[in-house]
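Visitor: What follows is a predicted structure for the sequence shown.
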Amino acid sequence: MLKKINMIIISFFLILTIKGNLSFSLYLPVLLFYVLKNRKNIIYIYPVSFISILLFAKEMWPAYLILIVATTVFLLLYQTGVKKDWSIFGQTKIVVSVYILLINCLMLFIYPKLDISIWIKLFYILTSILIYLFLDIYLAKLLKDFQNIKERFLINDNETYNSYILLEILLALLACFGASFVAIGNVNLLPLVGSYFAMYLSRKFRNIYSLLFGILATCMGFFGKRINEALIIVAISGIYTIRSIYTIGILNTLLAILILSKSIESPATYISIMVVSILFEIFAYFLMPKRLEEVDEYKEMHELAQKNVNEEILKFAGFLDRFVVGFQNPKDFNERLSSGIKTIIDQHCKTCSKQKECFEKRQKTLYPIFKDILTLDENFKDNYQEYINYCDRFQSIYNTSKLLNQQSFFKNQNANEKNANNYILLAQINGVSNALKNYVIDTTSKTELNYQQLQKAKAYLLELEYNVTYYEVVRSYEQDFLITIGIKNKKLTDIEPVLNSLFEAVTNCEVSIEFVKEENTTIYLNVIPKLIIDVVYAYGNMPTENQMISGDNYLVKEQNNGHMLFAISDGMGKGYSAFYESDMTLHLVEDIIKLNIDPSTALTILNTFYVVQDYLERYATLDFLDINRHNGNATFYKMGANTTYIFKQNKMVDKIINQSLPLGIDEEVDQSSYQLEDGDMIIMSSDGVVENLIDNDLLEEFISNAKDLAPQQIVYEILNYTIKNQIKTKDDMTVIVLKISTRKKK
């Protein structure tokens, strides 16, 4: 916003150089600089400049109308020529320079004709072209040359913003020059405009270059225009370089002393500067980004780090809570529970007219409902009132549950199980210790990026006049970072090159800009390490015959760190007991991968806890795939899982074969790495699909022939093929199909 205010101020005063027999030679190149940078700037510049002319140079309004009409036509032709790739518009600098030459010749030699030497006119024309070329060169540096961003913009030293401040100094000096031709009463406007820009530049840059403006503006006013009050400009530059809440007080005290001493010619000028300083502080408070002192930056970094650590610990605590709740009952209890659920279904559900609708609607929620009914949970009616109202046979189901309990169907653990708790406790202590060691090692081995540079990247985007409405550094590790940015009124194609170049300099690695969402006119993006592959996937699940629910469960998770996770778990047995085992396993997997640690470490921790619950005789297989989209590497973790097939473009088939037992039996987690290639297709499945077929070679041939289909269609085809062909043992079936494609270089 402050940038637009500056542009309005510059346009308002720069147009007044026409009062100095300069015609539009200084105004025109700045006008073209602004509108070529952003066409929308026209809506600010044209009206403001026209108002300025009407107030201070009424006789020039016809000439100004000619100028803006000609410039608008030129811009339309230029835009059309660029879009249609006309060769004449291929060299922007030449085309714009020729236009500046023609307009200046028209205004200086024809209308309004100026009574000055031809050599002076030629000098004005040359100066006009040189000013535009200077502005264009620095605009190109700011918008296109991002190779030295870190050196020029992201290091906290006295050379920060060197290139950009030269451009701002030139525009501010031109505005001061235009203001010098106008006085209101006995107050020349140059000291006021110069004071404003001295405050702005000194507050913003705080280096020798901001003081340079004060010196040049003072020399222009005092020596060039004989305005004594211009001497205050350099003093203001020096005062405002000092960042303090007392700055405005120091300045106004100095001005008050000068006014009261009666040693100055124009007290009104200094009173006006006092008003300008107050207005500037108000605008700066709301519009200028705060420059934190170094101690504050480190304080903020510490608080952020502490917050992140606390969040990670809470996530780990949540994982532990789920584990305790999930495995608080022994295997025998769950088997009895599964049998009780089967009794309820056989006696009440199978003959119910609502059975199909009920099971489709509540496939995964029926287990906790029936469990709480069977255990006569005291909060059941409060938790499941909707189900009670829906089920016509609820009272019969409830009576059956009470009868099963009266028969001691759901007694607590027996004495032997209770005595075993001592051994379990010892195992838990050791297991938790090992798990925490793995967690700490993984979280402390990461190297953080320079947080100051990440924060200054936001300031740089603001300098380029991007309306950044949201900026969060979610993760800041080398090769594992995530910055979420919201930018208003921009298209992805417009800002992607800028963000790419900027954050590649900040992070010292290639990055990808990933679209997140668009709300109203704000586009939200994630900046992450460069992605080289894309993954399209589909999945399907089918329970075995005579079962209402599958003992298999699957997990598909697209991480915000560029990883994609796929998992299949098969609980031991069938029905609700098997479903519970596999569902709990994948919920634990989902919880632990939220910790933002390496999947290998996460699964090692999870396996450690399953080793602990080995005393409870609870088992589930786990087939886990982690695809790193940054390097195209796939890591397969198999714990009692089925073989995974990778179908290649050349029709070869690679296999990732399981060599370990289910979770919690082996202390080591079996893993295999595989480098993915363009066109690879991965088939993950539970043992109900591939292992139970009599002839797997025929299935491989069938899948190879269907490789060109969409992933979801391939899932359907595999399930249908398995059902129709001979199977050794009927079992639950789950299939995940993934297709890999490499990203094209932009």
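Guide: Perfect, thanks for sending it.
Visitor: C-alpha from now on. contacts and neighbour counts both.
Guide: Will do.
Visitor: Now do the same contact list for residue 651.
Guide: residue 704 (C-alpha atoms under 8 Å, 6 or more residues apart in numbering).
Visitor: residue ranges of the helices in the stretch 1-150 of the chain, please?
Guide: 2-14, 27-37, 42-56, 61-83, 92-105, 118-143, 149-153 (DSSP state H, counting those that start in this stretch).
Visitor: now for the fifth one, which elements pack on it?
Guide: Contact here means 3 or more C-alpha pairs under 8 Å, 6 or more residues apart in numbering; DSSP states H and E; on that basis helix 92-105 packs against helix 118-143.
Visitor: how about the helix it packs on: buried residues?
Guide: Buried residues in helix 118-143, counting neighbours by 16 or more other C-alpha atoms under 10 Å, are found at 121, 124-126, 128-129, 131-133, 135-136, 138-139, 142.
Visitor: go on, stretch 481-494?
Guide: Within stretch 481-494, the residues scored as buried using 16+ other C-alpha under 10 Å are 481-488.
Visitor: Same question for stretch 317-325.
Guide: So, applying 16+ other C-alpha under 10 Å, buried residues of stretch 317-325: 319-320, 322-323.
Visitor: what does stretch 451-459 give?
Guide: Across stretch 451-459, burial judged by 16+ other C-alpha under 10 Å covers 451-454, 456-459.
Visitor: alright, now check it against this:
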Amino acid sequence: MKRIRTKEIILYVLGILFCKVEIADCYPLIPAYFTALYISMESRWLTLGACFVGMACFLPVTQLTKYGVAMAGIILIIHLIEWVDKNCRARYAAVTAGAVTTLISLGGNLLSVKGRGYITTSILEGIFIFAVVSLGCRVLHMLLHGKEIMEIAKEEDRKEQRLLNYAESFNGLSEAFVKMSAGQEKASEEEIGQVQNEITGKICVSCDMCQVCWEKDSPIYGLFGSLMESIEKFGRAEKEYEDRLRDCCPYADDITREAVRIFERMKVNAAWYNRLLSNREMIAQQLDAMAFIMEDCAKDYEDLTLQEKNMLSQVRFLAKDRGFLISNIHLYQKQNGRLQLVTTVRTKAGCQPVKEYREAVSRGMGKTMIQHKDSRNLIGIEPCKIVFEEDTKYHTIHGVARLTKDEAVVSGDNFSFLELENGQDILCLSDGMGSGIDACKESETVIELMEKFLEAGFSKETAIRMMNSAMVIRGEEDIFSTIDMAAVDLYEGEAEFYKVGAAATFIRRKEGVECLLSTSLPVGVSYKMEIDGVKKQLEDGDFLVMVSDGVLEYLHVDEPEETMGEIIESLDTNNPGRLAKGILERVMLYTGGKVMDDMTVLTAGIWEK
């Protein structure tokens, strides 16, 4: 604030000194500088006082009267404009200053005997004033607010470092889980020794030959080892070893039964232990994902506030020119190279639509910007946060058609259309195994988790893995779901496809239909999963078609994907909703009107804006 106060005092002093500047018997800098200062400064009456002090000190009475009347007229018209439009733009003020001064000059010289040269002089003075006001408003804005943008970006480094510290902590936790021992498929020598000690303590301890039998060079010792291996491998003793043991030991049957019981118990314990280790590995994956998202948040946005301070000053000036006061402004470049502008803004008076503010932002940045989908539509005198994104090149329209299995209450298929802040349009389809309420709940959980992870900023692969880990830990047997996801980059038109146990996806192009297949297992089967990721470039007018298993399985043809491609190509429509409905209608012809499984068709058309 002290710096701004100092600058204001300097500007007022300049206003006094400019009153001495004479050009061709005129003082055009007086109305020009006054007008620029009047609409740029909050202390308007100080501006008026400074200029009148300068005129009183340096101007003759006739010129003092002329420019005093001109300033009064300028003030009156500016206030009228602000009363009508709540704000006076720089160009309106420039026209006002030039026109009023010219008219007063012409009117004051009508009775003069100077000849006709005063007309040209008056017009040139008005043009000069217009140019000085237009330029002066921008210069004054830079002088008053240019340093503020540099101060705004200073706190960003501290926030980034905190996130990186958090990420490092999560990475450390993940490494601690990974270092834990992995599960064992076979019993170790130590465990075999424990089995021997348990059998000895329970059965052999009362036998006189106990010490002799369990010597390492004893034939029974080797035979016992072979017997343990067969029990571990087959779950029972092989007859050959069992008969040989009977020939050597009167307690062979008791030893065999006890060994089988101990190994069954060990198998159960090993299963639980391996499950625990699997859960540890999944937790490690989730910790890695958390660390990744924190690092991503710290580095995802490159702060360009300092590098582009001139452009941001231009944005602030144009916004102020339309009656919007920006108190905080940040410019970021995201990982995809697109710009994001974050501002805190209010109006000078009353409410104004965001549309006018967006026009000022777009003009200042030299490219089309759109406000975030959650932004408000009106801006008032209370400061509010408005986020702008660089506008996308493409846009999509979605369509859906679905049928529920005959005699089923609800569909086991669930889907989602989601547009992310990074300009990606997400289509997600999940088919719960079976049908009915259980399948619906399972696929609904999958869709909800995917939406939350993606909205939180996780990458598609990380979101799928974390969701799969959650479903595995949930541990409900024989209830699995598929994931079919398409992510369309609306800036470049590139689409990424991720399929986990899902049916084929189709791309309808102008030259034909392309089919994408997958052979991976559904979600929740194993924490070690394969994710099929494929990238395809889309063009203006292309269509995506995603279907659940029930649509293809009951076509009753040898090559259902080929038949579906023919169906899609035969439908002559550019309406995604009609395309989805038409596909289901054709499929019903193949099934004889019966819906033997839940059927869902998602479609999306992509067009250039």
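Guide: Thanks, I have it. Note that the structure is a prediction, hence the values are computed from the model and not measured.
Visitor: What TM-score do the two superposed chains give?
Guide: The TM-score (TM-score structural alignment, normalised by the length of the second structure) is 0.59; 475 aligned residues with a C-alpha RMSD of 5.8 Å.
Visitor: one step back: among the buried residues of stretch 481-494 of the first structure, which pair sits farthest apart?
Guide: 481 and 488 (22.9 Å; C-alpha to C-alpha).
Visitor: what residue is smack in the middle of the second structure?
Guide: residue 421 (4.0 Å; C-alpha atoms, centre = their mean).
Visitor: In the first structure, what residue corresponds to it?
Guide: Matched by TM-score structural alignment, residue 421 of the second structure corresponds to residue 560 in the first structure.
Visitor: mind listing what its match touches?
Guide: Shown in contact with residue 560 of the first structure (C-alpha under 8 Å, 6+ apart): residue 482.
Visitor: Quick check: the gap between it and residue 651 of the first structure.
Guide: Using C-alpha to C-alpha, to the nearest Å, residue 560 of the first structure is found at 33 Å from residue 651 of the first structure.
Visitor: Ok, residue 399 of the first structure next?
Guide: Relative to residue 651 of the first structure, and taking C-alpha to C-alpha, residue 399 of the first structure is found at 60 Å.
Visitor: same thing with residue 304 of the first structure?
Guide: Per C-alpha to C-alpha, residue 304 of the first structure is found 51 Å from residue 651 of the first structure.
Visitor: same question, residue 317 of the first structure
Guide: If you go by C-alpha to C-alpha, the gap between residue 317 of the first structure and residue 651 of the first structure works out to 47 Å.
Visitor: Same check on residue 717 of the first structure?
Guide: Taken as C-alpha to C-alpha, the span from residue 717 of the first structure to residue 651 of the first structure is 19 Å.
Visitor: Mind giving me the packing neighbours of the helix or strand where residue 475 of the first structure lies?
Guide: Residue 475 of the first structure belongs to strand 467-477 when assigned by DSSP states H and E. If contacts are counted by 3+ C-alpha pairs under 8 Å, 6+ apart, strand 467-477 of the first structure sits against helix 451-463, strand 480-488.
Visitor: 10 Å instead, please
Guide: Strand 467-477 of the first structure sits against helix 294-326, helix 451-463, strand 480-488, strand 522-529, with contacts defined as 3 or more C-alpha pairs under 10 Å, 6 or more residues apart in numbering; DSSP states H and E.
Visitor: re the thing from before, surely the match of residue 421 of the second structure is in a strand?
Guide: No. Assignment of residue 560 of the first structure by DSSP: H, G, I helix; E, B strand; the rest coil gives coil, placing it outside any strand.
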